[in-house]
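1. next comes the sequence, and after it the predicted model I'd like to discuss.
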Amino acid sequence: MYFDAHSDIWCDVTARRLKGETDVLRRRHLERLRKGGVEGSIFVIWVDPPYDVDYVKRTKEIMQCAKAEAEECDEIRIVHNYAEMMQAKADGKIYVFHGIEGLAAIGEDISKIDEYYDFGCRHAILTWNEANALGAGANSGESYGLTETGKKAARKVQDKGMILDMSHLNEAGFWDCMKLATKPIIASHSNCRALCDVPRNLTDDQLRAIRDVDGVVGLNSFKDFIDPRGPEQTVENLARHADHMINVMGIDHVGCGFDFFEFINDEAMGTMTEDSSPAAHGMKDASEIPNLFSCFEKMGMTKEEMDKIARVNFQNLVKRTIG
């Protein structure tokens, strides 16, 4: 069973509910999640293009739709801490943490982080690919780090007992966060730059820095972060990223953050890739997660090592950060 530390499913739920659909999780997503063995996940609030023309409006829409959907679907359970997560698992529910992929909607008012927390969010990324009032994303083209407001926001996220996530921040912002870290930090959905040289992936120094604060990095199935060559964008080569992470950080710091988004609209997809099939060959969506672990088995990993990557490392991080 697997803990996926990054899912954009609330985007699809929002788009469909605003068109009049209901019970979206059960009708559109649960079969894949169950088939793939997903026992829990972080479902993020992400303002996808073209809705980023009004971050505040779209954020409110996502929150309203996520709340309505969660109330409607009794096969998932929104959780807020380690104990709730493990109880949901014992009860046979898919446990879901609310997260935030980009805090652009708060502007410079970090008190609004309290509103996210009160909604149930226990995870936050300061930016998506854009530059905002807090800092600059990895694909923003900007080289500056966190603003003073961004540093205050990062501290507040950790002080409130939320998981601070480095995925999407540029390098300068990453290192600013590391300087002020008081708890373990994650990169929920990032691969290794040593194997695929794109800004969204992490250097070996960044991997070691996350290890040194007892954090975890989640493997990302998005094929452009696996290899620049189309034929090599495979589940087997995603497994190579795991192997590299283990060699650099150790087995206790590698997890899953697959970033499946085959359901995203064409306009949003076009901001990330020219291809309509975004995931690795052999791992097109959540239903094919076991293919990656078959690769690990062929590589000689033990069951204990695979369990750590599958769920244990991120579950332990929840205990260390959220409590």
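-> Thanks, I have it.
2. when you work out contacts or count neighbours from here on, use the C-alpha atoms and nothing else.
-> Fine.
3. do I have it right that R34 meets D285?
-> No - using CA atoms under 8 Å, R34 is not in contact with D285, being 11.8 Å away.
4. neighbour count: these two, which is higher?
-> D285 (21 against 14; other CA atoms under 10 Å).
5. residues in contact with that one?
-> Applying CA atoms under 8 Å, 6 or more residues apart in numbering, one finds that D285 lies in contact with R32, F260, F261, E262, A279.
6. and the strands in the chain, which stretches?
-> 2-7, 38-45, 76-78, 94-101, 121-125, 163-165, 186-187, 216-219, 254-256 (DSSP state E).
7. buried set for the third one?
-> Of the residues in strand 76-78, those scored as buried under the neighbour-count criterion (16 or more other CA atoms under 10 Å) are I76, R77, I78.
8. ok, back up a step: top of the contacts of D285 by number of neighbours, please.
-> A279 (25 neighbours).
9. which strands and helices sit next to the longest helix along the chain?
-> Longest helix in the chain by number of residues (criterion: DSSP state H): helix 55-72. If contacts are counted by 3 or more CA pairs under 8 Å, 6 or more residues apart in numbering; DSSP states H and E, helix 55-72 sits against helix 9-17, strand 38-45, strand 76-78.
10. neighbouring contacts of the first one?
-> Yep, that's helix 9-17 we're talking about. Under CA under 8 Å, 6+ apart, the answer for helix 9-17 is 22, 24-25, 43-48, 61-62, 65-66, 69, 261, 263-264.
11. kindly report the same for the shortest one.
-> For strand 76-78, the surrounding residues in contact (CA under 8 Å, 6+ apart) are A70, A88, K93, I94, Y95, V96, F97, H98.
12. want to throw those into CSV with neighbour count?
-> Listed next are these as CSV, based on neighbours: other CA atoms under 10 Å:
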residue, neighbour count
A70, 16
A88, 21
K93, 18
I94, 24
Y95, 25
V96, 24
F97, 21
H98, 23
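13. hmm, M85 is touching K93, no?
-> No - with contact defined as CA under 8 Å, M85 does not count as touching K93 (9.3 Å).
14. could you report the neighbour count for the closest residue to C65 other than its chain neighbours?
-> Among residues not flanking C65 along the chain, T14 sits closest, at 5.4 Å (CA to CA, 6 or more residues apart in numbering). Residues near T14, counting by other CA under 10 Å, number 23.
15. got another one to weigh against that:
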Amino acid sequence: MGFSYLKVGLGAVVIVAAAGYGIIRSGYIAQYVDQSQNQIVEHTPYSISADAQALHDKLRIADLHNDVLLWGRNISQESEIGHSDLPRFKKGNVGVQIFTSVTKSPRGQNYKKNSAEAFDNITLLGWLQSWPSNALNKLSERALLQAQRLYDLEKKHPDEITVVHDREELEAVLKARAQGSKIIAGILGTEGGHALDGDIKNLDRLYEGGLRLMGLQHFFDNKLGGSLHGQSKAGLTDFGKDVVRLMEKKEMIVDVAHSSPAVVEDVLAMATRPIVVSHTGVKGICDTPRNLTDDQVRAISAKGGLIGIGFWDAAACDISPKGVAASIDYAVSIAGIDHVALGSDFDGSVTTAFDTSEYAVLTQELLKRGFTEKQIAAVMGENIIRFLLENLPQGQSEEETLASSN
């Protein structure tokens, strides 16, 4: 996620002006901020060949990182705002989506150096959306509030989306989709361990609230360790190590997107389970402060991890479908085909060249680059699905359930 203070600042100006008219906390202002933050480059409709579309329709599309739950818009209906909603997921053939909560974003946010003490943009956004006082004051409550939005969507549209907590539930969704259903498996996570409010007991609360993935840092240092964009660039703290151990015990997925190189190294040294970088790019093709070095890509993939390639400028440099495909291609050349996935960062305060309804254009660009159908299937979703089946809480597989009933 890359929240632009300039645009939020504009929203703040509107709030001050609106105060005189008694319309503070207007939903229109929140919608304006959403629209200004999550943009798509204007383009003519992409022309998809019959072969590319036929292949895309057979794929199981999965994505590691989407922030749409932050904005409070009605994602059951197709919108001209942002990058994703249920109708657009269906058009893009998305079957598995990780939805992350965003709980804090510092004023003046940038990729080089941010202070944890800076004014928090998410507090302002929450105020605009009329969040309850506990969510305005506690980051853990913000994570749970955004998670609840997915449960509310599931309750209203049970045939379209289900919140998945373990392998068994994911297998059930995959089976339903194989039989023709368009239901989406939604998995909950959060962006940054500051969502714990400095208390490891809150990891239990987040887990009970449905979260199965947690990023350790976001744009600033926190109690767990240094951010890639923080002031210290430090590694894991003792508290951070305790959190990682407990996450592994609970079979939660550790995400090191936004973590300092020292944190990534410390996590790899102690981890007994594979980790992910949910949304990133690779310096070998796009040399920005946001992206991974070749050595980091090799180290993460060597331990069974996943690299989610993002679609925005700091991740891909060239955000066209062709440019995103080039980043994927380069990452595969370093990590191997089994360790590269989609990490869109859709609705994460980024500008992209396509939205969730247009995923087929990426399938087409990978075909143009000479990827085989099996390789395209791996990158577009199978790698994530395999990873989740192996690393979500295990429960009982369908085969085990049948065996135990006989």
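-> Here it is on my side, so go on. None of these values were measured; they are calculated from a predicted model.
16. superposed, what's their TM-score?
-> With the length set by TM-score structural alignment, normalised by the length of structure 1, the two chains reach a TM-score of 0.86; 295 aligned residues with a CA RMSD of 1.8 Å.
17. what about the helices in structure 1?
-> Going by DSSP H, structure 1 shows helices at 9-17, 24, 30-36, 55-72, 82-90, 113-119, 148-159, 171-180, 204-212, 235-249, 266-270, 289-298, 303-307, 313-321.
18. show me which residues of the longest one are buried.
-> Going by neighbour count (16+ other CA under 10 Å), the buried part of helix 55-72 of structure 1 is Y55, V56, R58, T59, E61, I62, M63, C65, A66, A68, E69, A70.
19. one more: the last one?
-> Along helix 313-321 of structure 1, these residues count as buried under the neighbour rule (16+ other CA under 10 Å): N313, F314, Q315, N316, L317, V318, R320, T321.
20. could you report the distance from the fifth one to F296 of structure 1?
-> Remark: distance between L317 of structure 1 and F296 of structure 1 (CA to CA, to the nearest Å) = 22 Å.
21. cool, the second one as well?
-> Going from F314 of structure 1 to F296 of structure 1 by CA to CA gives 18 Å.
22. pull the number of nearby residues for the alignment partner in structure 2 of V217 of structure 1.
-> Mapped onto structure 2 by TM-score structural alignment, V217 of structure 1 lines up with I307. Counted with other CA under 10 Å, the neighbours of I307 of structure 2 add up to 31.
23. surely I307 of structure 2 meets V340?
-> Yes - counting by CA under 8 Å, I307 of structure 2 touches V340, with 4.9 Å between them.
24. now the common contact residues for those two.
-> If you check I307 of structure 2 and V340 against CA under 8 Å, 6+ apart, the residues they both contact are A331.
25. how about the contacts made by Q394 of structure 2?
-> So Q394 of structure 2 contacts D166, R167, E168 (CA under 8 Å, 6+ apart).
26. if you set the cut-off to 10 Å instead, what comes out?
-> H165, D166, R167, E168, E169, E251, L388 (CA atoms under 10 Å, 6 or more residues apart in numbering).
27. cool, D63 of structure 2 as well?
-> 94-99, 278-279, 308-310, 341-346, 356, 379-381, 384-385 are the contacts of D63 of structure 2 under CA under 10 Å, 6+ apart.
28. and it, how far from T237 of structure 2?
-> For D63 of structure 2 relative to T237 of structure 2 (CA to CA), the value is 30 Å.
29. please apply the same query to K155 of structure 2.
-> Taking CA to CA, one finds K155 of structure 2 at 39 Å from T237 of structure 2.
30. so which bits of the host helix or strand of Q31 of structure 2 are buried?
-> Q31 of structure 2 belongs to helix 27-37 when assigned by DSSP states H and E. Buried residues in helix 27-37 of structure 2, counted by 16+ other CA under 10 Å: I29, A30, Q31, Y32, V33, D34, Q35, S36, Q37.
31. for stretch 242-249 of structure 1, same thing?
-> A242, D243, H244, M245, I246, M249.
32. whereabouts in structure 2 does that stretch align?
-> Mapped onto structure 2 using TM-score structural alignment, stretch 242-249 of structure 1 spans residues 328-335.
33. so how far is that stretch off the chain centroid?
-> Taking CA atoms, centre = their mean, to the nearest Å, the mean C-alpha location of stretch 328-335 of structure 2 is offset from the chain mean by 20 Å.
34. next, the mean deviation of that stretch compared to structure 1.
-> In the superposition against structure 1, stretch 328-335 of structure 2 averages 1.1 Å from its aligned positions (mean CA distance after the TM-score superposition for structure 1).
35. pull the contacting residues for the most centrally placed residue in structure 2.
-> Structure 2 has H65 as the residue nearest its centroid, 1.6 Å off, counting by CA atoms, centre = their mean. H65 of structure 2 is in contact with 1, 97-101, 187-191, 277-279, 308-310, 342-348, counting by CA under 10 Å, 6+ apart.
36. that one pairs with which position in structure 1?
-> Looks like H65 of structure 2 aligns to H6 there (TM-score structural alignment).
37. do T280 of structure 2 as well
-> By TM-score structural alignment, T280 of structure 2 lines up with S190.
38. isn't that match up against D224?
-> No - between S190 of structure 1 and D224 there is no contact under CA atoms under 10 Å: 11.1 Å.
39. joint contacts of these two?
-> Joint contacts of S190 of structure 1 and D224 (CA under 10 Å, 6+ apart) are R200.
40. which one's more surrounded, those two?
-> Neighbour count, other CA under 10 Å: between S190 of structure 1 and D224, S190 has more, with 27 against 21.
41. that one and L164 of structure 1, how far apart?
-> For S190 of structure 1 relative to L164 of structure 1 (CA to CA), the value is 14 Å.
42. kindly report the same for W10 of structure 1.
-> 20 Å.
43. higher neighbour count, these two?
-> Of the pair W10 of structure 1 and L164, L164 is the one with more neighbours under other CA under 10 Å, namely 28 against 22.
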